[in-house]
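Engineer: what follows is a predicted structure for the sequence shown.
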Amino acid sequence: MDLTGKHALITGGGTGIGLAIAQDLAAKGCTVTITGRRQEVLDAVSTDRITGMAMDVRNEDDVVSKIAAAVAARGPIQICIPNAGIAEGRAVHKTELDFWRNMMATNLDGAFLTIRESLKSMRQTDWGRVIAIASIAGLRGLPGAACYSASKHGMIGLIRSLSEDYLGQPYTFNALCPGYVDTPIVTRNTTSIAQRAGVSEEKARDMMISANRHKRLILPEEVATAAAWLIGDGSQSINGQTIEIAGGHM
């Protein structure tokens, strides 16, 4: 696959799944803009093809201005990957409204704003791909994580609606739905789950591993490979789909 001349925008691109996708696309010739809230993290992984740009997906003004600047510097965005997100479980009866709103602002509002602003330049071109990094929790309820599951269900609804809006046009909208991936989010959640469940951190990590049907954590590179498939030649009829990456039928 040769993506020379294409510009990709990946939110949450400094670590984990976002970084794996950025590095894979850059290796295929793509010019990549990665965003995150910490410029030093982005700078540490930037290369001649990957440019880091601090951006808070919860802040509309920041998203509007930063994406416009990326387009001005590197051309229209033809690959948009809203990946920035937070994952934290909490029982509903213990969930404050601020917790709910921050989850929605990051996972759902952030995806909406990123896609909306990217479409402004993508629609001026003859080809585009939007791939949202959702979760298996967007397809079924995740115990103890109603807020997170709701945010990912909303993301999938957004993608499915956009695929209908652009039917017959050269743009596709799909969502990748991984299970537990070996990223810093899993590392952070290990401690959180251990505290909530009253178990050791080793047991907490095993609980996440066991939730994947093949009983291992998914590698970020596996998700990147799925994204490349949706971007590559012959993918134009894959639209409005949720691709499960969870080691087996869920």
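Structural biologist: Perfect, I can see it now. Numbering: from 1, shown residues only.

Engineer: could you use CA atoms for every contact and neighbour count after this?
Structural biologist: OK.

Engineer: shouldn't D56 be in contact with Q39?
Structural biologist: No - using Cα atoms under 8 Å, D56 makes no contact with Q39, being 11.0 Å away.

Engineer: the structure to be compared is supplied as follows:
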Amino acid sequence: MEHDGRHALVTGGGSGIGRAIAEALAAAGAEVTITGRRAEVLEEVAATSPRLHALVMDVADEGSVRDGVAQAAAARGPIAICVANAGIAEGGPFMDTSLAAWRKTMTTNLDGVFLTFQAALASLPDDRPGRYIVVSSIAGVRGLKNAIPYTASKHGVIGLIHGLSEEFMHKRPVTFNALCPGYVDTDIVHNQLPGLMRRFDVDRAGAEAIVAKGNRHKRLLQVDETTAAALWLCSDAARSVNGQSIQIAGGQV
């Protein structure tokens, strides 16, 4: 139980990668606050383990983040592990992208990480170790066509962890790293399939194969592949891993 007694906070913890990481941290002994906008989803997940705790919080709203993180810290202690996973993925041609759509993506995917990390760090005493992780994407290390706001936001969070790792390196025992998974077998991918089926006139298996080509080994990733990387970054063995972007995409991106 490596994380026994530690308080972890996982944004977007009600589904997909966030849920899997939260469940794994709870199994390793951590008290895990899972956040999201849908109370019923969070409560359903929290009911599966006494170490999972639901908290409605919108990372796109500064007041919601600061109040939510403060509430979580008051209930379960300083946030030693913070996984900024919440995000949105909306696509479309660049010339058809509105400023409102651009800002919506940036507010959730980039501002949300900034606010979450800042509020969580404020709860952690200067001498306490911390593991802070953002779930970026292969879009954070390469460009994706028809997903410019998403690509820019995911590049942005990698820049954020680069800067934070340098700023805190000699001040506090906190590491900052990014996970960059490729296409994972989650709802985000599943939601893209109907559009691909219509566009390319293929069945569901054909649409999945089209998405899987985005991974170097041409198969969809399973959630546990990202979860394992997150647990390693949270471990004491990764105490000297700082400011890194861990690619999980079946090969070199």
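Structural biologist: It's in. As the structure is a computational prediction, the values presented were derived from the model and not from experiment.

Engineer: TM between them?
Structural biologist: Once superposed, the chains reach a TM-score of 0.96 (TM-score structural alignment, normalised by the length of the first structure), with 249 aligned residues with a Cα RMSD of 1.3 Å.

Engineer: among D56 and Q39 of the first structure, which residue is more densely surrounded?
Structural biologist: Taking neighbours as other Cα atoms under 10 Å, D56 of the first structure and Q39 compare with D56 leading, 20 against 14.

Engineer: which residues does that one contact?
Structural biologist: G36, R37, D62, V63 (Cα atoms under 8 Å, 6 or more residues apart in numbering).

Engineer: what does it correspond to in the second structure?
Structural biologist: With TM-score structural alignment defining the correspondence, D56 of the first structure maps onto D58 in the second structure.

Engineer: before we move on, back to that, buried members of the contacts of D56 of the first structure into ChimeraX, please.
Structural biologist: One line in ChimeraX is enough to select the buried ones among the contacts of D56 of the first structure; burial here means 16 or more other Cα atoms under 10 Å:
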select :36,37,63
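
Engineer: where exactly do the strands run in the first structure?
Structural biologist: Residue ranges of the strands in the first structure, as given by DSSP state E, are 7-11, 31-36, 50-54, 79-81, 128-133, 171-178, 242-245.

Engineer: among these, which comes closest to T187 of the first structure?
Structural biologist: strand 171-178 (16.1 Å; Cα to Cα).

Engineer: measure the residue positioned nearest the centre of the second structure to D187 of the second structure for me?
Structural biologist: Central residue check for the second structure by Cα atoms, centre = their mean: the C-alpha nearest the mean position is that of N85, 1.9 Å away. To D187 of the second structure, N85 of the second structure is 14 Å away according to Cα to Cα, to the nearest Å.

Engineer: cool, T151 of the second structure as well?
Structural biologist: Applying Cα to Cα to T151 of the second structure and D187 of the second structure gives a distance of 19 Å.

Engineer: these two: who's more crowded?
Structural biologist: Between T151 of the second structure and D187, counted using other Cα under 10 Å, T151 has the larger neighbour count: 23 against 12.

Engineer: skipping adjacent residues, who's closest to the more buried one in space?
Structural biologist: For T151 of the second structure, ignoring the flanking residues on the chain, the nearest one in space by Cα to Cα, 6 or more residues apart in numbering is A139 at 5.0 Å.

Engineer: quick one: map that neighbour onto the first structure.
Structural biologist: With TM-score structural alignment as the criterion, A139 of the second structure matches A137.

Engineer: got a list of what the residue mapped onto R188 of the first structure from the second structure touches?
Structural biologist: Using TM-score structural alignment to pair residues, one finds that R188 of the first structure aligns to N191 in the second structure. Listed by Cα under 8 Å, 6+ apart, N191 of the second structure has no contact partners.
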